[in-house]
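Peer 1: All I have is the shape, not the residue letters:
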């Protein structure tokens, strides 16, 4: 029998700043680039009622933690449920079980922030955000910690959403945040473009990207999710979170492959390889770069362990008892 910590979404909400998430996730991707194990998402589908069960995991040896997400979506509901088991990477013992709802936009945003830091030009000041949900907020907050962003143009097809997003973010940042009437207006002259949507068709024209632009696309976690067009994929130095997931569920890249625009050799490197210095990232100010963020156990485990340590220090959460297999099987 061992004790682990159960942390609710409320326990971890506000426990860490966006920059702390970015720091933890950057180090985790460095470990991945140096060989830390991680596997892409596994998806199990239920037909009746229609729904899906997802899982992915990673081991971070230097952090001393391993874990990931298991979550469900569909089943007649409009919501998803995120659970994060966290284990000690030295002993294998459980450390915590975390309700992942409130950390989800922050840890995913942190992966985007790490990519912006690794791949965007150092002098990037103009940001475009396409999407206005929780994930768009997480991406913007993380990006603000790694670049001196001066202007943000945000687009959503729903006028009220984009105007509300701009008003909210203008209250939090010195940057000028403006709602614009089209994705083309958002992307025009942008140094960094973030797409955080559920789109099945491209959300902007890749011909509009200026040389030197960085794009983070985080809504491409299914073969039919396609935020980026063939032109963007073809023009870009293409960097995914995990190479193994690209042909599995990176919708935009899969579509470009099927159209004969690119092949697997177009995958430049994993983000972790760039962060660890094992592969170059941006090689000139003219390069267009893309980070394809489908979600991994790397950022999940890193964020969960960071939150776990903070919760322990602040005496948050509830202890739960978990039996080892030997005790459960033998009763001894």
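Peer 2: Yep, it's here. Bear in mind that the values here come from a model prediction, so they are computed numbers and not experimental data.

Peer 1: When you work out contacts or count neighbours from here on, use the C-alpha atoms and nothing else.
Peer 2: OK.

Peer 1: dump the residue contacts of residue 218.
Peer 2: If a contact means C-alpha atoms under 8 Å, 6 or more residues apart in numbering, then residue 218 has 112, 194-197, 292-295 as its contacts.

Peer 1: Not counting its neighbours along the chain, what's nearest it?
Peer 2: residue 293 (4.6 Å; C-alpha to C-alpha, 6 or more residues apart in numbering).

Peer 1: That neighbour contacts residue 216, doesn't it?
Peer 2: Yes: Residue 293 lies in contact with residue 216 (C-alpha atoms under 8 Å); the separation is 7.2 Å.

Peer 1: and the comparison structure, right after this:
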């Protein structure tokens, strides 16, 4: 079994490769080639954190087999200089079941989440979209900026964060690593004004995106607020949009952004237009009009981690990276 650290994950799994793999992952999921239960969340009353597990089985000629992601979320970690999410992704040989590789889940999640958002933006955003608003300044805000530039030429980037220090660090990182100038703004509304491409990457429990702030024709990737009691989008913003998801089952069970307007009666059970995989398979046309507002709600699926895990393991082995560990 290969042990693959964070730096190696990032080295062998560049964003352009991840976008290709994630497009195939979404096609397989919506095409019925994936067996996976809803993720299991364990929240002990005696602890501030939680444990999430996401097992699954993926069919296909490549990047297929059993896999598992297990992650612990610890709210205190950022103050300790650690990631909020800590965990592992494991993949198993499809023939023998022998563990093939175990790797840092935080790095996998950072890349694959943004890569799926890039797939969604490429499928749903207007061809001329390029005025990007980023809400948040953490790991996902960085990886989403890296991903968005690969699917649309960015003519302007504005970012908002609750913490001025984090926002400034984000701006400096973007200039140094990506040669992209980021304008920092004081409110979400300022970032959203006129933006035709939006990425929300926060862990807020209260909406930060209002319907009136969304420009006609905008596409929004809602990649934060991954739990039923978290929301980034107001109910009116969801109701005004054509709403796409990674998984109907997951969104209906776990998305606070969808469950709130459903409970308020602003949208009906049929408000989900399609899964992203259904758009990629040609079962839904996606965007129908230039002025239409589209939202892609990303909760994260085990298939994304599993197929990423196999791709990373293959690349690490081919390039001679990782530490080999024998179970015998």
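Peer 2: Yep, that arrived. For clarity, every value in this text was computed on a predicted model and none was experimentally measured.

Peer 1: Tell me how the two chains score on TM-score.
Peer 2: The TM-score (TM-score structural alignment, normalised by the length of structure 2) is 0.92; 320 aligned residues with a C-alpha RMSD of 1.8 Å.

Peer 1: Show me the common contact partners of residue 293 and residue 216 of structure 1, please.
Peer 2: Joint contacts of residue 293 of structure 1 and residue 216 (C-alpha under 8 Å, 6+ apart) are residue 112.

Peer 1: The residue nearest to residue 218 of structure 1 matches what in structure 2?
Peer 2: For residue 293 of structure 1, the aligned position in structure 2 is residue 298, judged by TM-score structural alignment.

Peer 1: Residue 89 of structure 1 too?
Peer 2: Here residue 89 of structure 1 is matched to residue 94 in structure 2, going by TM-score structural alignment.

Peer 1: Which residue ranges of the stretch 1-150 of structure 1 form helices?
Peer 2: 9-12, 18-33, 104-119, 134-143 (DSSP state H, counting those that start in this stretch).

Peer 1: The ones you listed into JSON lines, with extra columns for distance to residue 84 of structure 1 and mean neighbour count?
Peer 2: Putting the helices of the stretch 1-150 of structure 1 into JSON lines (distance: least, C-alpha to C-alpha, whole Å; neighbours: other C-alpha atoms under 10 Å) gives the following:
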{"stretch": "helix 9-12", "distance to residue 84 of structure 1": "11", "mean neighbour count": "17"}
{"stretch": "helix 18-33", "distance to residue 84 of structure 1": "16", "mean neighbour count": "23"}
{"stretch": "helix 104-119", "distance to residue 84 of structure 1": "10", "mean neighbour count": "28"}
{"stretch": "helix 134-143", "distance to residue 84 of structure 1": "18", "mean neighbour count": "23"}
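
Peer 1: could you pull out the strands for the stretch 151-300 of structure 1?
Peer 2: 151-155, 176-179, 192-195, 214-217, 237-240, 289-292 (DSSP state E, counting those that start in this stretch).

Peer 1: Please check which part of structure 2 the third one corresponds to in the alignment.
Peer 2: Aligned by TM-score structural alignment, strand 192-195 of structure 1 falls on residues 197-200 of structure 2.

Peer 1: Identify the residues contacting the closest residue to the match of residue 89 of structure 1 other than its chain neighbours.
Peer 2: Excluding its sequence neighbours, the residue lying closest to residue 94 of structure 2 (C-alpha to C-alpha, 6+ apart) is residue 65, at 4.5 Å. If a contact means C-alpha under 8 Å, 6+ apart, then residue 65 of structure 2 has 57-59, 91-94 as its contacts.

Peer 1: Minimum distance to residue 124 of structure 1: which of the strands of the stretch 151-300 of structure 1 has it?
Peer 2: With C-alpha to C-alpha as the measure, strand 192-195 is the member of the strands of the stretch 151-300 of structure 1 nearest residue 124 of structure 1 (6.9 Å).

Peer 1: That closest one vs structure 2 - mean distance after superposition?
Peer 2: Taken over the aligned residues, the distance from strand 192-195 of structure 1 to structure 2 averages 0.7 Å (mean C-alpha distance after the TM-score superposition for structure 1).

Peer 1: Thanks again, I'm all set now.
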